[in-house]
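Novice: Based on what follows, work out the 3D shape:
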Amino acid sequence: MNFLLFILLLSQVICTWSHGWPPYNHEDDCLDVAIIGAGIGGTYTGYRLRNRGLKLAIFEYSDRVGGRMFTAALPTVPGTTVDFGAMRLNPKEHTFLAHTATKLGLKIVDFPLNYGNRNETIYYLRGRHLLPDELGGPRTPYNLRPNERLSPTDLLWKLYTENTNMSRYAYPSESEIYTIYTTDGYPLYTMSMDNFLSRYASREAYSYLRDALVWHHATGRFGAQIGLDFLTFLSDDTSPTDLKTVDNGMDQVPKRLLSAFVLASPRHSIHLNHHLTSMKGRPGNYRLTFQPTRTVAGYTKPTLLPNRHVCARKVILAIQKDCVEKVDFAPYKSREFRRRLNTVYGVQSQKIFLAYPYPWKDFNNINENITHAKTNLPSKFTYDWREGSNGYWIHLPSYSDGESSVALWRELQNQGSTIYGSMPGAQRVSTEVRDRIHSYMSRIYRLPKSYIPSTVGGAMQLWDTFPFRAAWHIYKPGFRMEQTRDYMLKPFANHEVIHVAGSWWPNKLQGWSEAALRAVDLAVKRYL
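Specialist: Prediction:
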């Protein structure tokens, strides 16, 4: 595949469409399929339909292809990439993604840090450092009941198996989730995590699970059945070799998909900086209205240019729940659609990368083999160092999720000046962000803040604004997930409007790129 040729073609397409918009006011001018969103779902849809002799177009809100697959390089560490969104995959679970990447000629390589290798992880909870084997023991800084003094995953498993009719020996299948009842007679899937834990765990155990499991959905308003899938990803026997990544960054997948799509036919096109605001019409003749946008330094905003209209026989929306609900389409106002649309909560997240002249944490007095930390501080996760192409070292000192944590980093990003070597605009790292990170790192690594050298670069990404008001979505209590997925795939029998985002995919794949690929595959088999 000639990727350079694709880039040249892409620039020509963007230039052409920026200066003149074909009218598409008549059915004869219609696109066969309009695909909304150039993330993994939209580009995979175009890829799957590319050889059918159809007139296809992909429309993207911003100037960037990839969606939450977003790879970049720090200005001072050229040639060494970082992933702001999706950064790893498990080929055993994510079979569509692994197969697609391989088919596109991409190289799948080790992601050695996994979720944080157990023997290289330190916990910093309530001001105390603990190794994984110490969690639940006498040094655990929580006032746990005797029967709660377990590792967080063992405690959560115990709460499920002792307070429901669930088997003690195996994880339930997707269908079995709906046959699990609590000992006092409630279907587990109708309860929130908070409701379940408040019934069967002490308040200190709740805080312990929230802090030690770190992920936002360990507690909260999310459906209690989510915790079962949560355990499968964080079990102590997860192998460091289970997780992989894509060489040169995860966004190579949607970029290669788009390349194959554009090169397959001159009837295919990609149009950046177009925001779908409304849909009208009927199958065979939908009138789509796009508001032109402009992207500067990662910020995308509407322009004052006149709206543009496109005719399409079918419409595929490969956009998250938060984007779908902004589209003006009469059937979207129905009570059942609104109910199904809102079956999920959005989870915000962020990552901060900082570059240093050397890996200073090796001078700590905890354990020089520590590569990962989990903490109840707003930084939540830290991941180890990576040597850049020019000898600088890149650290991921904060990977956090949840509204309160992300809101803090947003506030700090808007304060102070920009650090040396930072990416600009939306990925800007301010001096306030850097200083707060250094304060947390000095506690986690047991080093005086003065030991931390000056940064030589940085970048950060906050997934909290349109079109990504959430990094991923998780089900609320009370909904049968497979039914909701099937409904949202094609909600209206009398309309050719299809949704292929992963927002409504059931169970543990919901927050992964794999979900969008599977949604596309199901839509292609059933409706396209």
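Novice: contacts, neighbours, all on C-alpha from now
Specialist: Fine.
Novice: what sits against the spatially most central residue of the chain?
Specialist: Here the mean C-alpha position of the chain is nearest to the C-alpha of residue 471 (Cα atoms, centre = their mean), at a distance of 4.1 Å. Contact partners of residue 471, counting by Cα atoms under 8 Å, 6 or more residues apart in numbering, are 68, 85, 346, 347, 348, 349, 463, 464.
Novice: Recalculate using a threshold of 7 Å.
Specialist: 347, 348, 349, 463 (Cα atoms under 7 Å, 6 or more residues apart in numbering).
Novice: what's the answer for residue 460, then?
Specialist: In this structure, residue 460 makes contact with 351, 352, 353, 427, 428, 429, judged by Cα under 7 Å, 6+ apart.
Novice: would CSV of these with secondary structure be doable?
Specialist: As requested, the contacts of residue 460 are exported to CSV (DSSP: H, G, I helix; E, B strand; the rest coil):
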residue, secondary structure
351, strand
352, strand
353, strand
427, helix
428, coil
429, coil
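Novice: Compare those residues and tell me which is most surrounded.
Specialist: Highest neighbour count within these: residue 429, with 31 neighbours (other Cα atoms under 10 Å).
Novice: quick one: it from residue 298, how far?
Specialist: Shown here: residue 429 relative to residue 298, a distance of 13 Å by Cα to Cα, to the nearest Å.
Novice: same check, this time on residue 262
Specialist: To residue 298, residue 262 is 24 Å away according to Cα to Cα.
Novice: more crowded one of these two?
Specialist: Applying other Cα under 10 Å to residue 262 and residue 298 shows that residue 262 carries more neighbours, namely 25 against 17.
Novice: which residues touch stretch 418-427?
Specialist: Where contact means Cα under 7 Å, 6+ apart, the residues beyond stretch 418-427 that reach it are 74-76, 297-299, 428-431, 456-461.
Novice: packing partners for the lengthiest helix in the chain?
Specialist: Counting residues, the longest helix found in the chain (DSSP state H) is helix 3-19. Helix 3-19 makes packing contacts with helix 252-264, strand 269-271 when contacts are defined by 3 or more Cα pairs under 7 Å, 6 or more residues apart in numbering; DSSP states H and E.
Novice: would you turn these into CSV with distance to residue 201?
Specialist: Converted to CSV, the helices and strands packed on helix 3-19 look like this (distance: least, Cα to Cα, whole Å):
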stretch, distance to residue 201
helix 252-264, 43
strand 269-271, 52
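Novice: Could you also give me the structure for this second sequence? I'd like to compare it with the first:
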Amino acid sequence: MVDGNPLLAVLCVTMVMSLADRDVCHDVTVVGGGIGGTYAAWKLRHHELNIGLYEFSDRLGGRFYTYRFPEAPDIPIELGAMRFNNELHPILSRTIQELGLKTGIFRNQDYFSDETMLFLRGVHFRNKDFSENHVPYNLRQNEGKGIQEIYRYLTQKTNFSGDVSSLQKEQPFIVSDDHVRLTDQTISGFFAKYLSEEAVELVANIYRFNLFNITAADVLQFIPKTDIFPVYMTISEGMQQLPEHLVKQFIGASRNHSVRTNHQLISITRNSVDGYTLGFMKTVTSDGKTSPTSQFISVCSQRVILTVPPPALLQINWETLQQRHILSTLKTLNYHVGVKVFLLYDYPWWRDHLIKSDIDSLNSYDSLHKCPKLKNQYSNYYDILHSGYIDNRYDEHIRPTLISDLPIDMTLDFGISNRTGRAVLLAAYSVHDLWSELQKNGEKLNLGHHSVSTEVVRHAHMYLAKLYNINMTVIPTPTAGVISHWDQYPYKEAFSTSKTGVDKETVWRTIHKPSAVDNIFIASGSYSKRTSDAWSEYCLEAVEGIISTYFGNN
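Specialist: Presented below is the predicted three-dimensional model:
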């Protein structure tokens, strides 16, 4: 150890290693076994190259992470990526089809259908209630027709064409009608120009924006091209099937291909003989947590593709990454909390309470506004869903999505196990960081690194009781639960967005090949031409751009 720093000790070791000391050599080394790294390796599988894929943990897939409760093994629990759209995510969709993976409709559609339920300011209402202005907000006339109309109105205050398919090309040039680029202003600043405070709060409550950090260019991602909202799909056996099948075909394509898990890249040095020397520290994963060891290896490689998250990039000792303009570009990101809390119950207690509380709240609110007709309307909805639940047809339809201003943000019914009858509820799909603090208190509900704590369960039940308008004592004790918040290395947070004033074209040109004289590439959705890495499609776009430009099509 040098000055108490194990990484400095590793650098001293790797810099004096001779070529003969190296454990292995590759034509191409792909670092990072998430969706970007597995896709890059898969795309290069027929290029007649010796390719090595290296992953920090013991699991391939990164944020494609499917978990299964032992008591409900037929329900894939998605701790990370969980859905995609064929039109909006063409590379992902095409790859899934090419691999022959079975897909189905993601039944929890969190875009707004007429029946999407909202619980805001203590009131239950549905998206279609905007048409009658039966919402607990004091909106202006042009704001009271629904969230889609608010977004269309905002679009009209810019020079955006409205065609989402051309958004990426138009984005750097889109300005509001006061001639300020959207990338140079925050969402809150943009909204404040054209919306009432009530409308700003409504949008924030529904889409859970961090209004003060995200560039206003992200607003345009949510504007639908038509009144027909996109249908989201999922991989039937779990989204993690995608990276696993990519790796399977990659390994099967050549004996020269290899995969090594539990390897953390810590240094890159150029040598005069065969490209680069990569210093890896071996790690060990126990109960889902990955930690460093004192064992190191050295790998030589002609070319390197880095597909690791930004916090991991900042930990790599490579002189190029230490250059001031590169380092400042790497730090052009905002990091955002994203938490999922899944709870397993003996039965789907929420399905009946959901409908009853919905009707009760609506009736109470209706009488306040003298709209008695809604009672029959929602009673009919209750009859449809209740009969569907009784005769087991409920799961044949898209399940209701509940969006709230409670810290759980969004609640999704994940279904009933056909094998055991146990039911899974995504109790919190949240951007609030309180869950990470709650997870530090109480006892673990079950075994495993991702097990929720009893304190998380207690708070989840407290908010669910408000959401369903019931007493906490009515909610049964869950038999198991898991939580994901992606706050540990190498991720830091669930997703990132660009800071305001950032030119994504410049970021892409600077980062994807940070050294003009080196064959080292960075393929990251965080530094793609998009303003966010919230969808894996953007990472795949970055990989495609690098491979087509520097490796040729094969």
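Novice: about what we covered before: redo the contacts of residue 460 of the first structure as TSV? Include distance to residue 335 of the first structure.
Specialist: Shown next, in TSV, are the contacts of residue 460 of the first structure (distance: Cα to Cα, whole Å):
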residue	distance to residue 335 of the first structure
351	37
352	40
353	43
427	39
428	41
429	43
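Novice: farthest pair in these?
Specialist: Comparing all pairs in the contacts of residue 460 of the first structure by Cα to Cα, the longest separation belongs to 351 and 428, at 11.7 Å.
Novice: List the contacts of the counterpart of residue 451 of the second structure in the first structure.
Specialist: The equivalent of residue 451 of the second structure in the first structure is residue 428 (alignment by TM-score structural alignment). Under the criterion of Cα under 7 Å, 6+ apart, the contact list for residue 428 of the first structure reads 418, 422, 459, 460.
Novice: pretty sure the third one is touching residue 429, no?
Specialist: Yes. Taking Cα atoms under 7 Å as the definition, residue 459 of the first structure is a contact partner of residue 429 at 5.6 Å.
Novice: what's the single longest strand in the second structure?
Specialist: Ranked by residue count, the top strand of the second structure under DSSP state E comes out as strand 289-306.
Novice: other SSEs contacting that strand?
Specialist: Judged by 3+ Cα pairs under 7 Å, 6+ apart, the packing partners of strand 289-306 of the second structure are strand 24-31, strand 275-286, strand 520-522.
Novice: List the buried residues for the longest one?
Specialist: Taking 16 or more other Cα atoms under 10 Å as the basis for neighbour counts, the residues of strand 275-286 of the second structure that come out buried are 275, 276, 277, 278, 279, 280, 281, 282, 283, 284.
Novice: okay, now the equivalent of residue 83 of the second structure over in the first structure: neighbour count?
Specialist: Structural alignment (TM-score structural alignment) places residue 83 of the second structure against residue 88 in the first structure. By other Cα under 10 Å, the residues close to residue 88 of the first structure number 23.
Novice: for residue 352 of the second structure, same thing?
Specialist: Neighbouring residues of residue 352 of the second structure were enumerated by other Cα under 10 Å; the total is 15.
Novice: Show the contacting residues for it.
Specialist: In this structure, residue 352 of the second structure makes contact with no residue, judged by Cα under 7 Å, 6+ apart.
Novice: swap in the one 5 residues further on?
Specialist: Residues touching residue 357 of the second structure, when contacts are defined by Cα under 7 Å, 6+ apart, comprise 468, 469.
Novice: Apply 10 Å and report the result again.
Specialist: Shown in contact with residue 357 of the second structure (Cα atoms under 10 Å, 6 or more residues apart in numbering): 124, 363, 466, 467, 468, 469, 470.
Novice: Show me what residue 123 of the second structure aligns to in the first structure.
Specialist: Using TM-score structural alignment as the criterion, the counterpart of residue 123 of the second structure in the first structure is residue 128.
Novice: tell me the SS of the residue lying closest to that match once chain neighbours are set aside?
Specialist: In space, and not counting its chain neighbours, residue 128 of the first structure is closest to residue 141: 7.2 Å by Cα to Cα, 6 or more residues apart in numbering. On the three-state scheme (three-state DSSP), residue 141 of the first structure is labelled coil.
Novice: Which part of the second structure matches stretch 313-328 of the first structure?
Specialist: With TM-score structural alignment applied, stretch 313-328 of the first structure matches the range 302-317 in the second structure.
Novice: Next, the buried residues of that stretch.
Specialist: Buried positions in stretch 302-317 of the second structure, judged by neighbour count with 16+ other Cα under 10 Å: 302-310, 312-314, 316-317.
Novice: And stretch 173-188 of the second structure, by the same measure?
Specialist: Here stretch 173-188 of the second structure shows 174, 175, 176, 181, 182, 183, 184, 185, 186, 187, 188 as buried, counting by 16+ other Cα under 10 Å.
Novice: how about the strands in the stretch 51-200 of the first structure?
Specialist: Secondary structure of the stretch 51-200 of the first structure (DSSP state E, counting those that start in this stretch): strands at 56-59, 71-73, 81-83, 108-110, 121-125, 128-130.
Novice: Distance to residue 116 of the second structure, neighbour count and secondary structure added to the contacts of residue 357 of the second structure, as CSV?
Specialist: Shown next, in CSV, are the contacts of residue 357 of the second structure (distance: Cα to Cα, whole Å; neighbours: other Cα atoms under 10 Å; DSSP: H, G, I helix; E, B strand; the rest coil):
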residue, distance to residue 116 of the second structure, neighbour count, secondary structure
124, 10, 26, strand
363, 17, 21, helix
466, 18, 15, helix
467, 14, 26, helix
468, 15, 21, helix
469, 18, 18, coil
470, 20, 16, coil
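Novice: Which one of those residues is nearest to residue 355 of the second structure?
Specialist: Of all the contacts of residue 357 of the second structure, the one sitting nearest residue 355 of the second structure is residue 468; the distance, using Cα to Cα, is 8.5 Å.
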